[in-house]
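Enquirer: Structure here, sequence nowhere to be found:
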């Protein structure tokens, strides 16, 4: 007799529990694995956060050390940065972390953290370390100019390191740009934004360093002698790129040695153009562009102006021109502030404080013969060049002056070597026509004197712009407004010399200022209208490089002001951004413009009138 239960008598509930037990165990194991994985990832994320925080601090510290010229400290910081960055990359790239990236909700955050860590490691090993080791050689401030020579050997030796750094920087930028911040939690998104901001801020500086290493050796004659023209632009008689070309100095470079070869105050004109100026430029500005040195730069395209001026020089003097550098007395005043006063053959002492007034105003009261005026200007430029070439200013001071001049559009450089010109074309030194984007209508406002004197010493100007989408098709309407003022004394007609007033030579009354303003619209855009005082204003219209152009004349008596506004319709812009490139001018009151920033552009509203729509 058995008192146990037969198999058929086992309660159904217990059987169900026995069957569920393996499933429950499996679920518990999965949960345990997930918890352990989450704990593993969380712990490593905490450690990686600390490493990344230290690494980003090191990036900023290394940048500051390089900027201050402390290369030894930069190298030490770079080594510390590499340790933190490598550790962060290792902590965020193991198989468990990579598996976690496949989990919904927070997988994209893990991928973003890993990408930031990898990009930081790229910056440390491929950008900061190479640059820290080569910083002294490629920092323009460390380049010394002594007895007319720069030692190019360190700069040439640093070339490979700089090239590696530039490649690494681009790779890191691409890694960060690939992150979609819209999918991220706030702390991770902020970290990505901070990284992007840091890269954007460092990009311009790295580009400057790379361009220095890429351009300077060749331009200073590392591969053989070079010949350059330094053209002095006179903004008292304004031209689109800055001012009438008052004198030309030929300099030669050979393995770092810089010598002044020749000077010429003026040459030409020619009955026929000596350079094949494009037909659209001739249609807008006339044949004078290719016939008169003084008018080679009525076009705002500096590369074209430089090619034309160099062709004129070769036509007159022969030889080969490898490039053109343009600057004005405002830049000379900056160089004098860096190098100190210089003595001129006339007995004058040229200083940073008196250079603009002496060269652009006083000289015309002193000399009535234009040849004497040009000779005075040439001697001043030569004296400043000699002082700088002899080591009268530190590399740091010179770089600061040239950087400020570049930002103010008062120094331009063109190279006849295509490879070098391609590099220059992407910098502020190139003086190219403004380039629009889908987000921004890039406009231009350029001034050319038509008085035939030096009255632009008294010309005041202000520029404002705005843009708005007024049309149903989404096209952007941009508007630019220019106000010119004649700040000459009321008795200018009798107190200023005929050379300054123009002497009514071109039909402009003594004391008045006649200015031609060239308004350039966005690429592919259309000219909407030209007005002054609410009424239409006659203009010469055309195109330049696919940009609509309107050229108008404004004549002002002493004390008079006039405003001209022009509208353009963009065909490629999707958003109402607007920027304006403007000819660098004088203040109009005898004071020296402050270098370091482009001309301030005011903001105006664009009303959506029926005409705009």
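Expert: Yep, that arrived. Keep in mind the model is a prediction, meaning the values are calculated, not measured. Numbering: from 1, shown residues only.
Enquirer: going forward, measure contacts between C-alpha atoms and count neighbours the same way
Expert: Fine.
Enquirer: Quick check: residue 245 vs residue 309, distance?
Expert: 9 Å (C-alpha to C-alpha, to the nearest Å).
Enquirer: so what sits against both of the two?
Expert: Common neighbours of residue 245 and residue 309 are listed as residue 293 (criterion: C-alpha atoms under 8 Å, 6 or more residues apart in numbering).
Enquirer: what's the residue nearest in space to the middle of the chain in contact with, if anything?
Expert: Residue closest to the mean C-alpha point of the chain, counted by C-alpha atoms, centre = their mean, is residue 428 at 3.6 Å. With contact set as C-alpha under 8 Å, 6+ apart, residue 428 has these partners: 406-407, 409.
Enquirer: Please list the members of those residues that lie in helices.
Expert: Counting by DSSP state H, the part of those found in helices is 406-407.
Enquirer: A further structure is provided below for comparison with the first:
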């Protein structure tokens, strides 16, 4: 005690020294955390990639290895030494961050483990979810429960990542980088599950758990376009009863000409694209969104067939081709093999010259494709890849589902299956064409869209939109004008505009010359549109150029402008080209940002003059673009 009283500084120094030595010893295990975390992440990535290609055994090996590394991380970050270090001022925040990262990694591993338990039931040779055109509703319930477990683990991981502070000295930058990298992976997964679960919850009822459900299947021909997609020329009805799928006979103009007679049905309220007179069911999908065109089609069908149906599946041959990439070719008796690389050409292409025998062959192929599509969709073979093909096709509007049940329809919309237009209050592009003469010339249609946006400081913008259609059909071949083999594009060009847009100028240029047109706009459920008739002869081009003001093209936050643009494609055979240039007010500098939905060209490029540009040569999917600029 005397020594302590006489030499307090030495004593305190000694105690602090011992404490530092103890803390250093306790911290030694933390040195292994980065290596184990990196190894766990690599193993998890390898496991997910193996699942994607259906190699469950290899995926399991990687997943087990990931769990070993994750447990090593959490044993350290949750251990006694780490807890002691977490009480140390300043440095302790880094230890807490490491604990959050370790827990998030553990939760993500648990999520993949939960998916692993049901994956063999969903995909692979021994899958039991779908078999013999039946969905096992008990297995579906297991899959739904597992998906909710996955959701819980992913949400917990996201919460721990959000709690990472990243301000600790020396290691803060590295921890922040790890957090941001993890969030980039976790957020899309979490959002995807949130969109998927409502649809999964509705599947039992949709598959006839409570009562038999009937769905009209309409196959669209993209060589004869309406605003929503190709003309519906082949139909069938499928019944879902307690998970068992039964498809009915196939109808077309040859086997059931009475279905294609003129008839009047009660139209959807507010739909501007309807006739006041009787018309064919092939005109039911003029409205660009399937929530309207789908209901119009079902009303027409019920008037013709006197039988109620619960929903519609609209699909074109481009979607069927995508499906065949997964499920393989289809053999049609007497007509040979249809493959992913030839089905579009054989069923929708080269309408310039036809004998009656060739036309009959195409119709036979179309009749064969509807049952082939349904057999593929409900085969259960490689279920995961099949659903990915469905999602890809729906994103390009080559496939759409419409359900009369409002809850189910809303769920389909959450997952992007409903064929609706983007519901944005900001800038918007929707360029659609409509064939007016019944020819099959739209196979040769080539679209390009150019948008020049001049932003103002209040977030409004003047936009000059130039929508162009080139007729790629052979000009040297004389088809029968205004008929099946007409090579000319004769119809309407329509630009659907942002909400609240005010049009100041419209100009049309086509085979009949160049001319100014009225600036009057139509109204499609709150979205204005400009529609003009046009004739584009084979080998020539038609252009619709519209100048308008968007009231809220960008949001304003302090010294920042955030420009927002949504684009919807029309399901043409050939992909469109898009070029968007945005010019910001003086003093604002844009910074490039990734655009969701277009892997071909996902980044804005800047020229250093206050403008930015986004281009795509293969635009064929719903796309949302965001671009931020700051003052100074």
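Expert: Good, I have the coordinates. The shown structure was predicted, so the numbers you read here are calculated from the model rather than taken from an experiment.
Enquirer: ok, back up a step: the residue nearest to the centre of the first structure matches what in the second structure?
Expert: Counting by TM-score structural alignment, residue 428 of the first structure corresponds to residue 416 in the second structure.
Enquirer: Check residue 52 of the first structure too.
Expert: Residue pairing (TM-score structural alignment): residue 52 of the first structure is matched to residue 37 of the second structure.
Enquirer: Do I have it right that that match meets residue 74?
Expert: No: Residue 37 of the second structure is not in contact with residue 74 according to C-alpha atoms under 8 Å; the separation is 9.6 Å.
Enquirer: I'd say residue 292 of the second structure and residue 268 touch.
Expert: Yes: with contact defined as C-alpha under 8 Å, residue 292 of the second structure counts as touching residue 268 (6.8 Å).
Enquirer: who's more crowded, these two?
Expert: Taking other C-alpha atoms under 10 Å, residue 292 of the second structure and residue 268 do not tie; residue 292 has more neighbours (23 against 16).
Enquirer: if I look at that one, how far off is residue 554 of the second structure?
Expert: Where residue 554 of the second structure is concerned, residue 292 of the second structure sits at a distance of 29 Å (C-alpha to C-alpha).
Enquirer: Same check on residue 178 of the second structure?
Expert: 31 Å.
Enquirer: neighbour count winner among these two?
Expert: Between residue 178 of the second structure and residue 554, counting by other C-alpha under 10 Å, residue 554 is the more crowded of the two (26 against 18).
Enquirer: Can you say which helix or strand has the aligned partner of that one in the first structure in it?
Expert: Using TM-score structural alignment as the criterion, residue 554 of the second structure maps onto residue 573 of the first structure. Counting by DSSP states H and E, no helix or strand carries residue 573 of the first structure.
Enquirer: Might one say that residue 573 of the first structure is in contact with residue 476?
Expert: Yes: using C-alpha under 8 Å, residue 573 of the first structure makes contact with residue 476 at a distance of 6.2 Å.
Enquirer: which residues of the stretch 301-450 of the second structure fall in helices?
Expert: Here the stretch 301-450 of the second structure has its helices, by DSSP state H, counting those that start in this stretch, at 317-327, 343-348, 356-377, 383-395, 406-414.
Enquirer: Can you check which of those gets nearest to residue 188 of the second structure?
Expert: helix 406-414 (14.0 Å; C-alpha to C-alpha).
Enquirer: helices and strands around the closest one, which ones?
Expert: Packed against helix 406-414 of the second structure by the contact rule (3 or more C-alpha pairs under 8 Å, 6 or more residues apart in numbering; DSSP states H and E) you find helix 172-206, strand 399-403.
Enquirer: tell me the angle the last one makes with helix 317-327.
Expert: Which is strand 399-403 of the second structure. On the basis of axes from the mean of the first three to the mean of the last three C-alpha atoms, to 10 degrees, strand 399-403 of the second structure is oriented at 100 degrees to helix 317-327.
Enquirer: Show me the contact partners of strand 399-403 of the second structure.
Expert: 290-291, 294-295, 310-316, 319, 390, 393-394, 409, 412, 417-419.
Enquirer: Drop anything exposed from these.
Expert: Buried subset of these (neighbour count, 16 or more other C-alpha atoms under 10 Å): 290-291, 294-295, 310-316, 319, 390, 393-394, 409, 412, 417-419.
Enquirer: What range does stretch 397-406 of the second structure cover in the first structure?
Expert: Taken onto the first structure by TM-score structural alignment, stretch 397-406 of the second structure occupies residues 409-418 there.
Enquirer: In that stretch, which residues are buried?
Expert: 409-416.
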